[in-house]
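Chemist: Curious how this folds, go ahead:
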Amino acid sequence: MKVVFAGTPEFAAVALKALHEAGFEIPLVLTQPDRPAGRGLQLQPSAVKQFAVAQGIPVAQPLSLRMDAKDPQRAQEAKAAHELLLATEYDAMVVAAYGLILPRSTLDIKPCINIHGSLLPRWRGAAPIHRAIEAGDAETGVTIMQMEEGLDTGPMLLIERTPIGPHDTTAILHDRLAAMGAQMVVKVLHKMAQGIVEAVPQPEHGVTYAAKIAKEEAALDFTHSARDLHRKIRAFNPFPGAHGTVNGTVIKLWGSELLEAGSNAPAGQVLAADAQHGIVVACGSGALRLTELQKPGGKRLPAAEFIKGFALDGLRFG
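Modeler: Predicted structure coming up:
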């Protein structure tokens, strides 16, 4: 089979590499335009583009695929991309975390299948990995689905599950699901080539939506339960990074342990900050032991190292 690939971040690049290594011919890759990144805000290619260029695969980076876009430049680029797809010989398109909406005009050219990091219909939308951890889900997984115009509503071609461990962060789960999705999409394409793939409609019940992560969500409110805050710290690692404020200083919180023992202290009060107990903070119910922290301009440090350069004993997280 000849496969056009559409994707942008590392999650997608893992799948593109797997398709390439499995021997699929990839005549074209679609990815988002280069974005400013780093301290110098230099334009950086996506992870997908970097792999494609290294393998000599043609790359297109339209701003949009919607030919009816109101912005003339986007509409023009979408038309050019559409004409390019029509001129490209391929059997299916694989989409993974592309970041652009595929309109009906694109979906109608050839079958389009998507690698989605959740157990659909739970967590349709932009941030399924973050939201599964934040909600305390016991398991998640990857669904390979046939794309249609609705938001992650298409029939399922293959679904596989994995447990969410008590210490799994979005970073850890991302890598696991990326590897799963890459192998799964190879299986599905082989089945498609043999004409034996089965499309199963998604259940009508159990639909939830994984809204895009807003940076404002990362500011922790210690009047919430320790269990909820522990989930948020894991869910927002590595992006956008959960944080609390002490005496006007924003401190990033990268790791924590859940303590069930209660306290009469006000929420946010630092109960301990020493080598013996670590950094323990009272919450609305229960308490958290913070295990990895970062002050502005500093490095991520274990709690024992952090308190050597930032005294927390007796202070309170706002």
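Chemist: going forward, measure contacts and count neighbours with C-alpha atoms only.
Modeler: Fine.
Chemist: what residues does the lengthiest helix in the chain touch?
Modeler: Secondary structure of the chain read by DSSP state H shows that its longest helix is helix 170-194. Residues from elsewhere that reach helix 170-194, judged by Cα atoms under 8 Å, 6 or more residues apart in numbering: 1, 11-12, 14-16, 18-19, 22, 115-117, 129-130, 133, 141-144, 157-158, 164, 197, 234-238.
Chemist: For the comparison step, fold the sequence that follows:
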Amino acid sequence: MAAGGRRVIFAGTPEFAVPPLQILLRGPEEVVAVLTQPDRPAGRGRAVAESPVKRTAVAHGLPVLQPTTLRDAAVQAQLRALQPDLMVVVAYGLLLPQAVLDIPRLGAINIHASLLPRYRGAAPIQRAIEQGETETGISIMQMERGLDSGPVLWVRRLPIEERETGGSLHDKLMQLGAEALREALDRLWDGRLHPEPQDHERATYAPKLKKAEALLDWQLAAADLDRLVRAFNPYPVAETRFRGKTLRIWEARPIPPTGLPAALPGTIMRADAGNLWVATGDGALALQKVQMPGKAPVEIGDFINGYRPEPGELLGSPAAPSA
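Modeler: Here you go, the predicted structure:
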């Protein structure tokens, strides 16, 4: 990649993309425009909300573009008129057609929250926890038409802690992504980056999280359920059914099967002294922080005092997860 101008279009939408934008704002790059998703209703009141990236861009006086598609010829002409040297993309949320990828002199690079080619797709952070990985990281990738399939330019690795949640890992990778971008750009501008093609045979995928996945299957092993609870915190939040209502499970820990009596999966095995153990397909899951509908999350001792769950009660049902 040859040296030259440093005019950058930034494309991103959620909180994860804000630190990389802030890094660019410190220079030496010139951010000539910011692409972000259109304003949309959000929250309980469904009020129209700006994306975190838009709020940051507006606060710094940057031009903001919010097209509904990048396939529009007029939008492409608008981007071309900016004469960008590079596009930096972070969790933008819209498909970039080849015509857009071809506009910047150096193409487009993407910050992806996994060690590519593993966990291509929309939810690499949560899927890595769900699958029991012990390491993840940030890949700075040259974008092409395929899904997260372009050559890798720069990598930063990060261990996944034993009790990591989707939220805690998101925050770590958000900051690491900004650091990795700075390191990659410092090398890109003077031609010291060397693209490494991905081994497509080793690719795995991280599909978007679905609310239906939140309903726990107590037939699974306690260790598997523990990973789901952590991966789905803070979204979509693991849940089960308790006395006909949705019980959200924010925190839990696995209990190994050694010494436990046999019990039907989903059965409350212990409910005393701040302990609520639920039988699983292998071992038990000790619930630690839960939430009933319309209530705030509470520690399990407070839940036990308030609802008096009893050993032998059965959690779970075929009912659909909450909306």
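Chemist: TM-score for this pair?
Modeler: Superposed pair, TM-score by TM-score structural alignment, normalised by the length of the first structure: 0.94. Supporting alignment: 306 aligned residues with a Cα RMSD of 1.1 Å.
Chemist: re earlier: can I have the buried ones of the contacts of helix 170-194 of the first structure as a PyMOL selection?
Modeler: A single PyMOL command selects the buried members of those (16 or more other Cα atoms under 10 Å):
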select buried, resi 11+12+14+15+16+18+19+115+116+117+129+130+133+141+142+143+144+157+158+164+234+235+236+237
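Chemist: so what corresponds to residue 62 of the second structure in the first structure?
Modeler: Taking TM-score structural alignment, the alignment pairs residue 62 of the second structure with residue 57 from the first structure.
Chemist: Pull the number of nearby residues for that match.
Modeler: Residue 57 of the first structure: 14 surrounding residues under other Cα atoms under 10 Å.
Chemist: Tell me who's in contact with it.
Modeler: 26-29.
Chemist: about what we covered before: mean deviation (superposed) between the longest helix of the first structure and the second structure, please.
Modeler: Relative to the matching residues in the second structure, helix 170-194 of the first structure has an average distance of 0.8 Å after the fit, by mean Cα distance after the TM-score superposition for the first structure.
Chemist: Please pull up the helix or strand immediately following that helix.
Modeler: Using DSSP states H and E, the helix or strand that follows helix 170-194 of the first structure in sequence is strand 209-210.
Chemist: In the second structure, which residues correspond to that next one?
Modeler: By TM-score structural alignment, strand 209-210 of the first structure lines up with residues 205-206 in the second structure.
Chemist: rewinding a little: buried ones among the contacts of residue 57 of the first structure?
Modeler: Neighbour counting by 16+ other Cα under 10 Å classes 26-29 among these as buried.
Chemist: Mind putting those residues into TSV with secondary structure and distance to residue 212 of the first structure?
Modeler: Output for those, formatted as TSV (DSSP: H, G, I helix; E, B strand; the rest coil; distance: Cα to Cα, whole Å):
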residue	secondary structure	distance to residue 212 of the first structure
26	coil	30
27	coil	31
28	coil	28
29	strand	25
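Chemist: Kindly present those as JSON lines, with separate columns for distance to residue 243 of the first structure.
Modeler: As requested, those are exported to JSON lines (distance: Cα to Cα, whole Å):
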{"residue": "26", "distance to residue 243 of the first structure": "42"}
{"residue": "27", "distance to residue 243 of the first structure": "44"}
{"residue": "28", "distance to residue 243 of the first structure": "41"}
{"residue": "29", "distance to residue 243 of the first structure": "37"}
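Chemist: Residue 246 of the first structure: which of those is nearest?
Modeler: residue 29 (46.7 Å; Cα to Cα).
Chemist: Which position in the second structure pairs with that closest one?
Modeler: So residue 29 of the first structure corresponds to residue 34, using TM-score structural alignment.
Chemist: ok, now which ones touch its match?
Modeler: 9-12, 54, 57, 62-65.
Chemist: Would you format these as JSON lines with distance to residue 88 of the second structure included?
Modeler: Putting those into JSON lines (distance: Cα to Cα, whole Å) gives the following:
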{"residue": "9", "distance to residue 88 of the second structure": "6"}
{"residue": "10", "distance to residue 88 of the second structure": "5"}
{"residue": "11", "distance to residue 88 of the second structure": "6"}
{"residue": "12", "distance to residue 88 of the second structure": "8"}
{"residue": "54", "distance to residue 88 of the second structure": "15"}
{"residue": "57", "distance to residue 88 of the second structure": "14"}
{"residue": "62", "distance to residue 88 of the second structure": "15"}
{"residue": "63", "distance to residue 88 of the second structure": "15"}
{"residue": "64", "distance to residue 88 of the second structure": "14"}
{"residue": "65", "distance to residue 88 of the second structure": "14"}
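Chemist: For PyMOL, write the selection for the buried entries among the residues you listed.
Modeler: Per 16+ other Cα under 10 Å, the buried members of these correspond to this PyMOL selection:
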select buried, resi 9+10+11+12+54+57+64+65
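Chemist: Quick check: strands, which of the contacts of residue 34 of the second structure are part of them?
Modeler: Those of the contacts of residue 34 of the second structure mapping onto strands are 9-12, 64-65, per DSSP state E.
Chemist: what about the longest strand in the second structure?
Modeler: Longest strand in the second structure, counting by DSSP E: strand 245-255.
Chemist: Now do that one: which range of the first structure does it align onto?
Modeler: Strand 245-255 of the second structure maps onto residues 249-259 of the first structure, going by TM-score structural alignment.
Chemist: Residue 134 of the first structure and residue 227 of the first structure, how far apart?
Modeler: 10 Å (Cα to Cα, to the nearest Å).
Chemist: Under the alignment, what does residue 75 of the second structure map to in the first structure?
Modeler: Using TM-score structural alignment, residue 75 of the second structure sits opposite residue 81 in the first structure.
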